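Peer 1: What follows is a protein structure lacking sequence information:
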């Protein structure tokens, strides 16, 4: 899973900051992802033996796939060497080192050869590719007969705050989301037509609402997401809004780490598609 801009540099500080967001997101939404994997498993023609995680990030999705499909060999693709190093260590620690292989790859240069694919997983990553149609065509060609691809996207940044938070001007979160969207954050189409053009038939598309109880993990998640957002909004919102964000991600009484009015809401849009068998193309 990625949230960064497509051409963001992958330095150590960037990786560490993004890794925190990714890992907390996975911890927050683990019940949802497990139910999604159960739903995906119900759509498969057979138990997958080869699974590819496209844009694997820290590997939270890769590990979830490894747990759900215990007979599969998995390939985790990412363009960040730092993320993949972290993924390898986590896989070893969880006993999956012999089943998970990492491949550093910039998909804009082409899909690496990984063998016939039974299941491809692209969580919050497809929109970062410059030519996703080309990637999807290559993916369709690499799929085993009847292989399945799952694409997920986040409709907007997660929501944590009521409209009036008692500091700054009401509507801060909405303005920040609009500013992020205006800078191209997380822009993606309905992937259904792209998948069909590439050689897949749609199985299911759905939008799922996500929510979570407020606890220490969700507070740290809100803090990490808002901190990440704050780093990208200079000159995009008012100085007053930036000051309010600084207070929200600080450690004072206004911090999301301490607020009593915190909520955690989000969404995922999911596409499940199956490779069209050669004789049906």
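Peer 2: Nice, thanks for sending it over. Quantities reported herein were computed from a predicted structural model and do not represent experimental measurements.

Peer 1: drop to CA atoms for contacts and neighbour counts, all remaining ones
Peer 2: Will do.

Peer 1: which SS state does residue 119 fall under?
Peer 2: Put simply, residue 119 is strand when judged by DSSP: H, G, I helix; E, B strand; the rest coil.

Peer 1: in the stretch 51-200 of the chain, which spans are strands?
Peer 2: According to DSSP state E, counting those that start in this stretch, the stretch 51-200 of the chain carries its strands in the segments 73-78, 100-104, 117-123, 143-153, 200-211.

Peer 1: Adding distance to residue 38 and mean neighbour count as columns, could you present the ones you listed in JSON lines?
Peer 2: Putting these into JSON lines (distance: least, C-alpha to C-alpha, whole Å; neighbours: other C-alpha atoms under 10 Å) gives the following:
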{"stretch": "strand 73-78", "distance to residue 38": "18", "mean neighbour count": "24"}
{"stretch": "strand 100-104", "distance to residue 38": "20", "mean neighbour count": "18"}
{"stretch": "strand 117-123", "distance to residue 38": "14", "mean neighbour count": "24"}
{"stretch": "strand 143-153", "distance to residue 38": "13", "mean neighbour count": "23"}
{"stretch": "strand 200-211", "distance to residue 38": "14", "mean neighbour count": "16"}
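
Peer 1: Looking at the ones you listed, spot the one closest to residue 170.
Peer 2: For the strands of the stretch 51-200 of the chain, the distance to residue 170 is smallest for strand 200-211, at 22.6 Å, taking C-alpha to C-alpha.

Peer 1: Summarise which helices and strands the closest one is packed against.
Peer 2: Here strand 200-211 touches helix 192-198, strand 265-275, going by 3 or more C-alpha pairs under 8 Å, 6 or more residues apart in numbering; DSSP states H and E.

Peer 1: ok, and here's another one to check against it:
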């Protein structure tokens, strides 16, 4: 299972990447972990909210967990819960198990390896809280996937999906080189790339992205919608700067051909460690992103 970390499709997420068929997950794992760790403040906010929506769950399932950074945050947020990380990439789940052991939660941490959502049929019992972050948009029929996830919830259980929000911003509108508005134009190219990804999925179904309506049609009761902010102002830590650099580099590889020559040249300068105007050196680089979480409950 693979998922980019957002509706802004500019970097791998707590679970992965669009070109997932050919990805070496063992090689990708450190990058995925570093990104999820950077986003930890946002996830902790979301979990504090979920603790009010779904108090004291016995079983939490992270659907499309990747290397388990967020799964382990759930284990910390819900100290009485058993947590299961489910993903299609075995090497990432190996990392998840190692992380759980390292953090002292391995005794109540499990993994399921296989295609989603089908592998959830191997759960020993239904989930009280199920989390799916940026994984549903990689499934052709999202409405059917929601219904399948709901079928693995206990009566009264909560499904929380993280989809949409606002694209990540790293740079001011005018960065002093090239044409102002570079990131906005890059986001437009990303939207086209995302639409092409959706269109190429097996069994894809065109869908208005009204998540509350889709959750309702899947037989669940929509209970809440809330967006959470990651706000890392300039000057950035070395870890956050490395994340921005990697994100822009991967964007250059994936959607650079959709930019005009001026924007490509500007992006190349931003990624050149020897250039004073690069994101490696400039002091105005920041990280600002919003992720939206929708919750729904299985009727009792």
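Peer 2: Ah, there it is. Quick caveat: nothing in here was measured; it's all calculated off a predicted structure.

Peer 1: TM-score for these two?
Peer 2: Laid over one another, the chains give 0.88 as their TM-score (TM-score structural alignment, normalised by the length of structure 1), with 274 aligned residues with a C-alpha RMSD of 2.3 Å.

Peer 1: Looking at the helices and strands packed on strand 200-211 of structure 1, which is nearest to residue 63 of structure 1?
Peer 2: Closest to residue 63 of structure 1 of those is strand 265-275 (C-alpha to C-alpha; 19.2 Å).

Peer 1: Check which residues of the closest one are buried.
Peer 2: Of the residues in strand 265-275 of structure 1, those buried under the neighbour-count criterion (16 or more other C-alpha atoms under 10 Å) are 266, 267, 268, 269, 270, 271, 272, 273, 274, 275.

Peer 1: any idea how far the residue nearest to the second one when sequence neighbours are not counted is from residue 190 of structure 1?
Peer 2: Put plainly, it is residue 267 of structure 1. Distance criterion C-alpha to C-alpha, 6 or more residues apart in numbering; nearest residue to residue 267 of structure 1, sequence neighbours excluded, is residue 209 at 4.4 Å. Taken as C-alpha to C-alpha, to the nearest Å, the spacing of residue 209 of structure 1 relative to residue 190 of structure 1 amounts to 17 Å.

Peer 1: Check residue 168 of structure 1 too.
Peer 2: 36 Å.

Peer 1: Tell me how far the residue nearest to residue 267 of structure 1 lies from residue 183 of structure 1.
Peer 2: The span separating residue 209 of structure 1 from residue 183 of structure 1 equals 24 Å under the rule C-alpha to C-alpha.

Peer 1: Over to residue 112 of structure 1?
Peer 2: Taking C-alpha to C-alpha as the measure, residue 112 of structure 1 falls 30 Å from residue 183 of structure 1.

Peer 1: Just to check, residue 155 of structure 2 is in contact with residue 299?
Peer 2: Yes. At 5.8 Å, residue 155 of structure 2 counts as touching residue 299 under the criterion of C-alpha atoms under 8 Å.

Peer 1: residue in structure 1 matching residue 295 of structure 2?
Peer 2: Applying TM-score structural alignment, one finds that residue 295 of structure 2 aligns to residue 272 in structure 1.

Peer 1: Just give the nearest non-adjacent residue to that match, would you?
Peer 2: With sequence-adjacent residues excluded and distances taken as C-alpha to C-alpha, 6+ apart, residue 272 of structure 1 is closest to residue 150, at 4.7 Å.

Peer 1: Could you identify the residue of structure 2 that aligns with residue 219 of structure 1?
Peer 2: The criterion is TM-score structural alignment: under it, residue 219 of structure 1 has residue 241 as its aligned partner in structure 2.

Peer 1: ok so, going back, ok, of the buried residues of strand 265-275 of structure 1, which one's closest to residue 46 of structure 1?
Peer 2: Out of the buried residues of strand 265-275 of structure 1, the one with the shortest distance to residue 46 of structure 1 is residue 274. That distance is 12.1 Å, counting by C-alpha to C-alpha.

Peer 1: Now which residue in structure 1 aligns to residue 62 of structure 2?
Peer 2: With TM-score structural alignment as the criterion, residue 62 of structure 2 lines up with residue 53 in structure 1.

Peer 1: residues in contact with residue 17 of structure 2?
Peer 2: With contact set as C-alpha atoms under 8 Å, 6 or more residues apart in numbering, residue 17 of structure 2 has these partners: 2, 3, 4, 11, 23.

Peer 1: Check residue 148 of structure 1 too.
Peer 2: For residue 148 of structure 1, the contact set (C-alpha under 8 Å, 6+ apart) comprises 44, 118, 119, 120, 272, 273, 274, 275.

Peer 1: got it, and residue 238 of structure 1?
Peer 2: Counted by C-alpha under 8 Å, 6+ apart, residue 238 of structure 1 has zero contacts.

Peer 1: and residue 168 and residue 190 of structure 1? which has more neighbours close in?
Peer 2: Set residue 168 of structure 1 next to residue 190 and count neighbours by other C-alpha atoms under 10 Å: residue 168 wins out with 15 against 12.

Peer 1: Quick one: map residue 133 of structure 2 onto structure 1.
Peer 2: Using TM-score structural alignment, residue 133 of structure 2 pairs with residue 123 in structure 1.

Peer 1: Tell me which residues touch the nearest residue to its match once chain neighbours are set aside, please.
Peer 2: Leaving aside its sequence neighbours, residue 123 of structure 1 sits nearest to residue 152 (C-alpha to C-alpha, 6+ apart; 4.8 Å). Neighbour list for residue 152 of structure 1: 122, 123, 124, 268, 269, 270, 271 [criterion: C-alpha under 8 Å, 6+ apart].

Peer 1: And residue 220 of structure 2, by the same measure?
Peer 2: Taking C-alpha under 8 Å, 6+ apart, we find residue 220 of structure 2 in contact with 150, 296, 297, 298, 299.
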